[in-house]
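> missing the sequence, but the structure's below:
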């Protein structure tokens, strides 16, 4: 009897994700399942390894769907820091769309910074959002995704 490695799956918090085409290309190359999770219809390529998941428009419905299903061997792509925290606690690898990995070591500071910026915005002391997405961000994302996949394959995931 042979043990088949647990397959690697990629979960995409899709509503504001600028790197979906890159995810599809990398997943196809590695033959990985991709779950594209959003609370409204979103066009995705018609491929058997890509699954579109439309959740209710309830608060955090997409986040909850993802967080309830991930475990070690899952890769989550999100810029949502609270979702990243939940997924890290479940054992998943988490990557922001700019290629920044969220880890157990970095998530606490990311949460604190997010909360501080929310407070500053509420007081009117800070405005604007994240800087525009750049080609450098896209390249960093591709590198981080490939590293996460290679690390999981070395750890015995398929």
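Happy to help now that I have it. For clarity, every value in this text was computed on a predicted model and none was experimentally measured. Numbering: from 1, shown residues only.
> Every contact and neighbour count from this point should use C-alpha atoms.
Will do.
> For residue 105, give its distance to residue 111.
Distance of residue 105 to residue 111, computed by CA to CA, to the nearest Å: 12 Å.
> Of those two, which one has the most company?
Between residue 105 and residue 111, counted using other CA atoms under 10 Å, residue 111 has the larger neighbour count: 16 against 8.
> wait, isn't that one in contact with residue 80?
No. Using CA atoms under 8 Å, residue 111 is not in contact with residue 80; the gap is 9.9 Å.
> Let me see the contact set for the most centrally placed residue in the chain.
Closest residue to the average C-alpha location of the chain: residue 77 at 1.2 Å, with CA atoms, centre = their mean. By CA atoms under 8 Å, 6 or more residues apart in numbering, residue 77 lies in contact with 10, 11, 12, 13, 94, 95, 96, 97.
> Go through those and say which is closest to residue 145.
When the contacts of residue 77 are ranked by distance to residue 145 (CA to CA), residue 95 comes first, at 7.3 Å.
> From residue 153, how far off is the closest one?
17 Å.
> Between these two, point out the one with more neighbours.
A count of neighbours by other CA under 10 Å puts residue 95 above the other of residue 95 and residue 153, at 22 against 16.
> what ranges do the strands span in this structure?
9-13, 33-38, 50-54, 74-77, 93-95, 101-102 (DSSP state E).
> Second structure follows, compare the two:
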């Protein structure tokens, strides 16, 4: 398993949780962004800078993701592409995207985009709460523990 992070919009507190998890589990973590990122010095953590542009980071993640990898993103179209490649996608609020609900989420996202483009103010998402952080950490631990148990013993 490799953990990929759509890092341009990922909150710092979520990155900190991911850094600790990568160190604890010795799982590779790559933050993909269109700007330079500072990451802790670690053999398990790195950043990958991509060119500026619409969906460049998302496209790079999709190109590199392998079945079983985990992608951290709040971007629903990216999550759908990850699921299509048999990866896992987790948003910063702790929601694991699922194959059986991703089409519905894409439809709702498109509907909200249409409303906003017609001038209706829909507001943005609420700021990340302490309970969101806890939910993210708990779901991440569940995924990583399941992965650790499934690895063959050396």
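That came in fine, so what should we check first? Here the structure is a predicted model, which is why all the values come from computation and not from measurement.
> TM between them?
Taking TM-score structural alignment, normalised by the length of the second structure as the basis, the two superposed chains have a TM-score of 0.92; 151 aligned residues with a CA RMSD of 1.4 Å.
> okay, stretch 51-68 of the first structure sits on what stretch of the second structure?
Aligned by TM-score structural alignment, stretch 51-68 of the first structure falls on residues 46-63 of the second structure.
> quick one: the helices in the first structure?
With DSSP state H as the criterion, the first structure has helices at 20-30, 61-67, 81-89, 104-122, 135-154.
> Quick one, which of these gets closest to residue 37 of the first structure.
Set against residue 37 of the first structure and scored by CA to CA, the helices of the first structure come closest in helix 61-67, at 6.0 Å.
> re earlier: how about the strands of the first structure in CSV, adding distance to residue 132 of the first structure?
Listed next are the strands of the first structure as CSV, based on distance: least, CA to CA, whole Å:
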stretch, distance to residue 132 of the first structure
strand 9-13, 19
strand 33-38, 22
strand 50-54, 26
strand 74-77, 18
strand 93-95, 18
strand 101-102, 18
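> Go through those strands and name the closest to residue 142 of the first structure.
Closest approach to residue 142 of the first structure among the strands of the first structure is made by strand 93-95 (10.1 Å; CA to CA).
> Tell me the counterpart residues of the closest one in the second structure, please.
Mapping strand 93-95 of the first structure onto the second structure (TM-score structural alignment) gives residues 88-90.
> mean deviation of that stretch from the first structure?
Superposed on the first structure, stretch 88-90 of the second structure shows a mean distance of 0.6 Å to its aligned residues (mean CA distance after the TM-score superposition for the first structure).
> buried set for stretch 43-54 of the second structure?
Using 16 or more other CA atoms under 10 Å as the test for burial, stretch 43-54 of the second structure gives 44, 45, 46, 47, 48, 49, 50.
> Other residues contacting that stretch?
Applying CA under 8 Å, 6+ apart, the set of residues contacting stretch 43-54 of the second structure is 19, 22-23, 26-39, 56-57, 60.
> ok, 7 Å please
Contact with stretch 43-54 of the second structure is made by 22-23, 26-37, 39, 56-57, as judged by CA atoms under 7 Å, 6 or more residues apart in numbering.
> Equivalent analysis for stretch 79-97 of the first structure, please.
When contacts are defined by CA under 7 Å, 6+ apart, stretch 79-97 of the first structure is touched by residues 17-19, 63, 67, 70-78, 101-104, 107, 110-111, 141.
> hmm, back to that, buried ones among the contacts of stretch 43-54 of the second structure?
22, 27, 28, 29, 30, 31, 32, 33, 34, 57.
> Report the contact partners of the aligned partner of the first one in the first structure.
Residue correspondence, TM-score structural alignment: residue 22 of the second structure in this structure matches residue 27 in the first structure. Taking CA under 7 Å, 6+ apart, we find residue 27 of the first structure in contact with residue 33.
> now the closest residue to residue 14 of the second structure other than its chain neighbours: how far from residue 29 of the second structure?
Spatial nearest neighbour of residue 14 of the second structure, chain neighbours left out: residue 92 (6.6 Å); criterion: CA to CA, 6 or more residues apart in numbering. The gap separating residue 92 of the second structure from residue 29 of the second structure is 15 Å, by CA to CA.
> Sounds good, over and out.
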